[in-house]
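In: Give me coordinates for this.
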Amino acid sequence: MKIGVPKEIKNNESRVGMTPAGVFELTKNNHTVYVQTDAGFGSGFFNKDYEEAGAIILNSIEDVYAASDMIVKVKEPIEEEYTLIKPDQVVFTYFHFASSETLTRAMINSKSICIAYETVEEKDGSLPLLVPMSEVAGRMSIQQGAKYLEKPIKGRGVLLGGVPGVPPGKVLVLGAGIVGMQAAKMAAGLGAHVTIMDINMKQLRYVNDVMPNHVVTEFSSEYNIRKRIKEADLIIGGVLIKGAKAPKLITKDMLKDMRPGTVIVDVAVDQGGCFETTKATTHENPTYIIDDVVHYCVANMPGAVPYTSTVALTNVTLPYVLRLANQGWVKACETDTTLSKGLNIVKGRVVYKEIAEAFNWETEIS
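Out: Modelled structure (predicted):
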């Protein structure tokens, strides 16, 4: 199979869809890999690294799409890429279709096979290709939140860990999944007082068992959220519903109950966000302020640490890329139910019901 690795062109996105190690494995299996020139530069991988691993370097993104049977990326295609995608071409990447009807319609029109990292699902319900980026984003949410709490950036002027004689900052984490757990771990490590909320009591019991004493759990309800936001310095939104839009846990009217300079970080922004006032931002312009509350809603947060993120991502995507290349997408998805859950759009048909439901379309799933 001919596999293409284009350079990511989303704002400040420096990750790349495949490391030289991945190229080596594919070429060892007699596949051809085309890598766009400088595609890995932002992640610390250079053209010569890819060439030594067996890749063919192509000068333009147009050349990569035109030459390839399968495209392996990190982020969803943006408008400039829509017309480059060919019928029957496999595109394997993060899509987050439920947050963009424009992207969804473009991929339907392309007649391609769209396999989304974020919906590849194990039998136990876990999402193996979402986990590493959720880990990165969860940890980064505290790192970024702590920075934007500084007064020069309009934050409350609170040091999360406090100092002797001054109590630590208070962090509220909504969702006790991968993002929430990693955020709580980082915040606790800084010495902050952390409250983590979820509706899954089994998960809250687990959090209670493994986290230090200054991480407390609470059942998530609108009443409890409204109570906690009044005292929180930093609020992390990390709620995920597989393939669907995130629920709006904090509404615009709740902002008035927060103290001026409170920072909210919406890690669920790729799925539409779990704050009503969320709108996607970029690393170039990461924040905005509504009702004196600082919003950090960068849609590709792990892109700021591209080396770590690229290696972590390709560690888990490569086995699936090899399966798709060795068997073709039809057989690979027939024999691997985990991978088949990643099928979102196939040759113009939406085959993942949560996407259709997100736009109130009548699903065509058979």
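
In: From now on I want contacts and neighbour counts done on CA atoms only, so please keep to that.
Out: Noted.

In: show me the biggest helix of the protein in terms of residues.
Out: Under DSSP state H, the helix in the chain containing the largest number of residues is helix 306-327.

In: here's the other one to compare against:
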Amino acid sequence: MNIGIPKERRAFEYRVGLFPAGVKMLTQLGHTCYVEHDAGLGAGFSDQEYIQSGAKIAYTPHEVFGRADLLLKVARPTMEELEWLQPESALAGLLHLGSARQDKIEKLIEKEITAISYELITLPDGTVPIRKPLSQIGGILAAQIGAMLLQNNEGGKGILIGGMPGVPPAEVVIIGAGIAGTCAARAFVGMGAHVTVLDTNINALEVIHDAMPCVVTMVSNQVNLERACAYADIVVGAILVHGEHPPIVVTRDMVRAMKPRSVVMDISIDEGGCVETSRPMTNEKPTFIEEGVIHYCVPNMPSVVARTSTYAFLNAALPFIMELVTKGVDQAIAENTSIESGVSTYQGRVRHLSSLSPLAQAE
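Out: Next up is the predicted model:
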């Protein structure tokens, strides 16, 4: 099989669709990997490393897209990239088609592309193995970036997140006690913040309470959300509804009631966001001010730690990639229910409607 690994063209996407060790595993099995020139540079992988792993370097994107039976990407393709895709080929990546423009979905159907969304792949026990490490990274980054956004030079309130003797720490409110929310709570606690976590799932709150007794846990409802947002220095929206647009739980009125120069971080923005005032931004301009509150809403948040996140999500994705390549895409989908669960379009037909919400974002 011919596998294509293109350079990512989405703004400030530094990750790459396969690392050199993965290329070596595939080429040793007799498959051919075409890696676009400098595709791995943002994640710290040189062309020479790919060549030593058995890859062929392509100097134009047209060659990579034109030769690939299976294209391994990170971000959802741009419209230009969709035009380059060969009809009836396969595409795998963090596609997030639930927040894609409808014309992109129509182009996948028109060209009979088999589109496999890593973030939708689900194991029989209900876990999402590829989404998990990215959620973990997003949660940890929320603490790193949130602490910085409270600084005066970033327009923040001038608060040291962990406080000082005689000076209280920052108040952090996290909405969602899933993987991202739990990792965010752990990171914020480690920095000395006072943390409150809200969720509708009592069992999830119990896990956090047992693991981090210093964290305040609350049932998520309108009254508690209004109360928590009003005193928060940082609000982190970390709600994920698997394959669907998350509900809006933080309203404009709640944001308006927050203290000036507080921070809202909507880390579920890659699926549409859970804060009414959110809108997708980029790593070039990651923040905006709405209702006097700083908003951070970057869909490809883990890209700023490209090497770590490339290794993390591909370590989880590689077994599925190997199966797609060794068995062939059609057979792998037919035999592996986990891979099938990630199929958004298949040979010109929609496979999983839950991943294809009509709610669209800018890209």
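
In: Give me the TM-score for these two chains.
Out: The TM-score (TM-score structural alignment, normalised by the length of structure 2) is 0.96; 358 aligned residues with a Cα RMSD of 1.2 Å.

In: circling back: and the longest helix of structure 1 against structure 2, how far off on average?
Out: On the superposed models, the aligned residues of structure 2 are on average 0.7 Å from helix 306-327 of structure 1, with distances taken as mean Cα distance after the TM-score superposition for structure 1.

In: Now that helix: buried residues?
Out: Under the neighbour-count criterion of 16 or more other Cα atoms under 10 Å, helix 306-327 of structure 1 has 306-318, 320-326 buried.

In: got a list of contacts for it?
Out: In this structure, residues lying in contact with helix 306-327 of structure 1 by Cα atoms under 8 Å, 6 or more residues apart in numbering are 1, 3, 13-19, 22, 25-26, 29, 31, 42-44, 72, 128-129, 132-133, 136, 302-303, 332, 339.

In: Which of those residues fall within strands?
Out: Using DSSP state E, the members of the contacts of helix 306-327 of structure 1 that fall within strands are Ile3, Val72.

In: Can you turn the buried part of the contacts of helix 306-327 of structure 1 into a PyMOL selection?
Out: Restricted to buried positions by 16+ other Cα under 10 Å, the PyMOL selection for those reads:
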select buried, resi 1+3+13+14+15+16+17+18+19+22+25+26+31+42+43+44+72+128+129+132+133+136+302+303+332+339
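
In: For Gln86 of structure 2, see how far away Asp69 of structure 2 is.
Out: Applying Cα to Cα, to the nearest Å, the value for Asp69 of structure 2 to Gln86 of structure 2 is 8 Å.

In: next one: Ile179 of structure 2
Out: Relative to Gln86 of structure 2, Ile179 of structure 2 is positioned 36 Å away (criterion: Cα to Cα).

In: Looking at those two now, which is surrounded by more residues?
Out: Taking neighbours as other Cα atoms under 10 Å, Ile179 of structure 2 and Gln86 compare with Ile179 leading, 22 against 19.

In: ok, the more buried one - contacts?
Out: With contacts taken as Cα under 8 Å, 6+ apart, Ile179 of structure 2 has the following neighbours: Lys132, Ser135, Gln136, Gly139.

In: Any chance of those residues in CSV with distance to Gly166 of structure 2 and neighbour count as columns?
Out: Listed next are these as CSV, based on distance: Cα to Cα, whole Å; neighbours: other Cα atoms under 10 Å:
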residue, distance to Gly166 of structure 2, neighbour count
Lys132, 38, 18
Ser135, 35, 25
Gln136, 33, 21
Gly139, 29, 28
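
In: Those residues in helices, which ones?
Out: Secondary structure from DSSP H places Lys132, Ser135, Gln136, Gly139 of the contacts of Ile179 of structure 2 in helices.

In: of all those, which comes closest to Ser262 of structure 2?
Out: Comparing these against Ser262 of structure 2 with Cα to Cα places Gly139 closest, at 18.5 Å.

In: Leaving out chain neighbours, which residue sits closest to that closest one?
Out: Counting by Cα to Cα, 6 or more residues apart in numbering, Gly139 of structure 2 lies nearest to Ala184, which is 4.0 Å off, once chain neighbours are set aside.

In: and that neighbour, what does it touch?
Out: Listed by Cα under 8 Å, 6+ apart, the contact set of Ala184 of structure 2 reads Gln136, Gly138, Gly139, Ile140, Leu141, Ala142, Ala143, Ile174.
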